[in-house]
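**Q** 3D model of this:
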Amino acid sequence: MNTIKKLTRPRNGRMLGGVCAGIGEYLGIDPTVVRIICVLLSIGTIGLALLVYLVLCFVIPESY
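**A** Down below sits the predicted model:
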């Protein structure tokens, strides 16, 4: 059986837009780790990661 994984923003487990929770589910890691990495990238790139997060909120579909 071939199951295709899709990147979606889950309705449960989200904090803001669900992007980090969706990436965590897709990669099979804890969303908290993804959130910490996102914060560190935002600090290190002077907010560029925050802009990427906002774009992903609109690009990644919400799960149903």
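**Q** could you use CA atoms for every contact and neighbour count after this?
**A** Noted.
**Q** can you map out the strands along the protein?
**A** Counting by DSSP state E, the chain has no strands at all.
**Q** can you tell me which helix in it is longest?
**A** Ordering each helix of the chain by length in residues (DSSP state H) puts helix 31-44 first.
**Q** same for that one, what does it pack against?
**A** On a contact count with 3 or more Cα pairs under 8 Å, 6 or more residues apart in numbering; DSSP states H and E, helix 31-44 meets helix 19-27, helix 48-59.
**Q** got the angle between the first one and helix 31-44?
**A** Looking back up the chat, that one is helix 19-27. 120 degrees (axes from the mean of the first three to the mean of the last three Cα atoms, to 10 degrees).
**Q** to compare with the earlier structure, here is another sequence to fold:
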Amino acid sequence: MDKKLRKSRNNVVLTGTLAGIAEFFGIDPTIVRVIYVFLSLVLIGSPILLYILLAIIIPAAPRGGQSYGHQNQYYGANQKKQPKQAEKIDDDDWSDF
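**A** Reported below is the predicted structural model:
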């Protein structure tokens, strides 16, 4: 198994560092983020320095097909949207006026 600690490109909030740690250990990134916020409050901000250090040290994951780390149909990099077609209206139907 070739697991490497890398910043996530699939689940990015700020830099993808916490999501990368979660992917490395195989747990939900939300759990890691909640633990990080709790530790930041309890340990009076010292995890913030650790986060900055990890964000600098941990390399980014290779680029995939998605941009900005979003896995959503609305954030597709190469999607072209089709213009909406107007509904055809019968010109003789003016009975509402």
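**Q** what does the TM-score come to for these two?
**A** The TM-score (TM-score structural alignment, normalised by the length of structure 1) is 0.92; 62 aligned residues with a Cα RMSD of 0.7 Å.
**Q** where in structure 2 does the longest helix of structure 1 fall?
**A** Counting by TM-score structural alignment, helix 31-44 of structure 1 falls onto residues 29-42 of structure 2.
**Q** next, count neighbours for Arg9 of structure 1.
**A** If you count neighbours by other Cα atoms under 10 Å, Arg9 of structure 1 ends up with 25.
**Q** what do you get for Val19 of structure 1?
**A** Other residues within reach of Val19 of structure 1, judged by other Cα under 10 Å, total 28.
**Q** next, the mean deviation of the longest helix of structure 1 compared to structure 2.
**A** With mean Cα distance after the TM-score superposition for structure 1, helix 31-44 of structure 1 departs from structure 2 by a mean of 0.3 Å once superposed.
**Q** show me what that helix is in contact with.
**A** Outside helix 31-44 of structure 1, the residues that touch it by Cα atoms under 8 Å, 6 or more residues apart in numbering are 20-25, 47-50.
**Q** now do that helix: distance to the chain's middle.
**A** 10 Å (Cα atoms, centre = their mean, to the nearest Å).
**Q** may I see the buried residues of the match of helix 31-44 of structure 1?
**A** Using 16 or more other Cα atoms under 10 Å as the test for burial, stretch 29-42 of structure 2 gives 29, 32-33, 36.
**Q** how about the nearest residue to Lys5 of structure 1, chain neighbours excluded?
**A** Tyr26 (7.0 Å; Cα to Cα, 6 or more residues apart in numbering).
**Q** give me the distance from stretch 4-12 of structure 1 to the chain's centre.
**A** Remark: stretch 4-12 of structure 1 is offset 9 Å from the chain centroid, using Cα atoms, centre = their mean.
**Q** pull up the aligned stretch in structure 2 for it.
**A** Aligned using TM-score structural alignment, stretch 4-12 of structure 1 spans residues 2-10 in structure 2.
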